[in-house]
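Student: just need the structure, nothing else, for what follows:
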Amino acid sequence: MTTDTRTRQVVRAYHDARFRGDVPTAVAQLARPFRFQSPLMSFDDPVEHLSTLPGFLQVVTGVDLISELYGESEATLVYDLHTATPVGTQRTAEHFRLLDGRISSIMLIFDATPWQPMVSAMTPAASSSPDTSLDTSPGTSPDASSGTDTTTGFATTATDPAVAPTADPA
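Tutor: Purely as a prediction, here's the structure:
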């Protein structure tokens, strides 16, 4: 068995399990330490990362894989994510790094602009009370430790500046 075949097996096992909602199988593909980054959120814990999955899958209507690229210890998937939201279809690239046969980091790349109105609607105003990360308004289920709405999987606090998109200076 070649290394890139093993990389493919691990990445596809994670990808397929994630979109089936099979959290235990997806978590089994993730290493410790682990890092997840996207334009909307970031996590350093595999279980915390996948805790947002059930809410997110409520809006996913399908996934069409466009491309799979595999190397010895990395992979990139490009796919269209179809949602039952105003976003509609989101073109997404997902880059994986593996360490000792498990996924050690995932970088999700997509245009977060169409998601901003939904994130803003779920994010308490910065000028409200100091305890804004614990929004318990109807329809939300915040996870106080991560600042994530576990119903939808979106951050309930401001976007992590380390992974937020920046304006093009040109």
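
Student: from here on, contacts and neighbour counts on C-alpha atoms
Tutor: Noted.

Student: show me what contacts Pro46?
Tutor: Pro46 makes contact with 27, 30-32, 34-35 under the criterion C-alpha atoms under 8 Å, 6 or more residues apart in numbering.

Student: and Ala13, helix, strand or coil?
Tutor: Under the three-state scheme (DSSP: H, G, I helix; E, B strand; the rest coil), Ala13 adopts helix.

Student: now for it, how many residues are close by?
Tutor: When neighbours are counted by other C-alpha atoms under 10 Å, Ala13 registers 15.

Student: please name the residues that touch Leu108.
Tutor: Counted by C-alpha under 8 Å, 6+ apart, Leu108 has contacts 36-39, 92-95.

Student: please enumerate the helices of the protein.
Tutor: 3-20, 23-28, 46-51, 53-57, 116-122 (DSSP state H).

Student: would you format those helices as TSV with distance to Leu69 included?
Tutor: TSV is the format used below for the helices of the chain (distance: least, C-alpha to C-alpha, whole Å):
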stretch	distance to Leu69
helix 3-20	9
helix 23-28	19
helix 46-51	23
helix 53-57	24
helix 116-122	29
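
Student: second chain to compare with the first, below:
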Amino acid sequence: MTTPTDATRDTVRAYHHARFRGDAPAAARTLAETFRFRSPLTTSDDADGHLAGLDMFVSIVERVDLISELYAEDRATLVYDVHTTIPTVGVQHTAEHFRLSDGRITDIHLIFDAGPWHAVMRAIPQP
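Tutor: Below you'll find the model as predicted:
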């Protein structure tokens, strides 16, 4: 029998795996119509805005080591290390908190030390 916590785990894992594969359509399918993303570097109030830079981000990821997964009926937290190809960033220690409603992710709050990313962000040409 599938419990609400199992459903939360399945949704969050599907999002996490799709995101780090660079599969924006699969990641978007896990997100609710009303969605908000917050991180130290960016915020977005919709799935398209959140996933817009996914290809660029995934291109600098060597691997992701999942450290911990915590699940409840309407929320989850993942703790993981993102190993990047950028020497000044190296390994990004990350916590990601999710809120869900009706089996879809409504809110993601990404927590990490943004300090090493400031020089990287300044080097990206702005439109």
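
Student: could I get the TM-score for this pair?
Tutor: The TM-score (TM-score structural alignment, normalised by the length of the second structure) is 0.95; 125 aligned residues with a C-alpha RMSD of 1.0 Å.

Student: about what we covered before: right, and the helices of the first structure - which one's nearest Thr76 of the first structure?
Tutor: Thr76 of the first structure sits nearest to helix 3-20 of all those, at 8.9 Å, using C-alpha to C-alpha.

Student: quick check: the gap between Asp113 of the second structure and Thr84 of the second structure.
Tutor: 14 Å (C-alpha to C-alpha, to the nearest Å).

Student: so for those two, which sits in the more crowded spot?
Tutor: More neighbours surround Thr84 than the other of Asp113 of the second structure and Thr84, with 19 against 13 (other C-alpha under 10 Å).

Student: how many residues are close by the residue nearest to the more buried one when sequence neighbours are not counted?
Tutor: Of all residues not flanking Thr84 of the second structure in the chain, Val61 sits nearest, at 4.5 Å (C-alpha to C-alpha, 6 or more residues apart in numbering). As a burial measure, Val61 of the second structure scores 17 neighbours (other C-alpha under 10 Å).

Student: OK, contacts around Val61 of the second structure?
Tutor: For Val61 of the second structure, the contact set (C-alpha under 8 Å, 6+ apart) comprises 82-85.

Student: which of those residues are retained in the first structure?
Tutor: Comparing the contacts of Val61 of the second structure with the first structure on both residues aligned by TM-score structural alignment, their matches' C-alpha atoms under 8 Å, the contacts found in both are 82-85.

Student: distance from the chain centre to stretch 43-51 of the second structure, please.
Tutor: Mean C-alpha position of stretch 43-51 of the second structure versus that of the full chain (C-alpha atoms, centre = their mean, to the nearest Å) differs by 11 Å.

Student: and Met122 of the first structure, what's its match in the second structure?
Tutor: Taking TM-score structural alignment, Met122 of the first structure has Ile124 as its aligned residue in the second structure.

Student: and its match, how far is that from Asp46 of the second structure?
Tutor: From Ile124 of the second structure to Asp46 of the second structure the distance is 23 Å (C-alpha to C-alpha).

Student: hmm, back to that, show me which of the contacts of Val61 of the second structure is closest to Thr2 of the second structure.
Tutor: Checking those against Thr2 of the second structure with C-alpha to C-alpha, the nearest one is Val82 at 30.3 Å.

Student: these two touch, right, the closest one and Arg63?
Tutor: Yes - using C-alpha atoms under 8 Å, Val82 of the second structure is in contact with Arg63, at 6.2 Å.

Student: ok, these two, which is more surrounded?
Tutor: Shown here are Val82 of the second structure and Arg63; by other C-alpha under 10 Å, Val82 has more neighbours (19 against 14).

Student: ok, that one to Thr5 of the second structure distance?
Tutor: Separation of Val82 of the second structure from Thr5 of the second structure (C-alpha to C-alpha): 25 Å.

Student: for the residue mapped onto Thr92 of the first structure from the second structure, which non-adjacent residue is closest in space?
Tutor: Under the alignment (TM-score structural alignment), Thr92 of the first structure pairs with Thr94 in the second structure. Closest residue to Thr94 of the second structure apart from its sequence neighbours, by C-alpha to C-alpha, 6+ apart: Phe112 at 4.9 Å.
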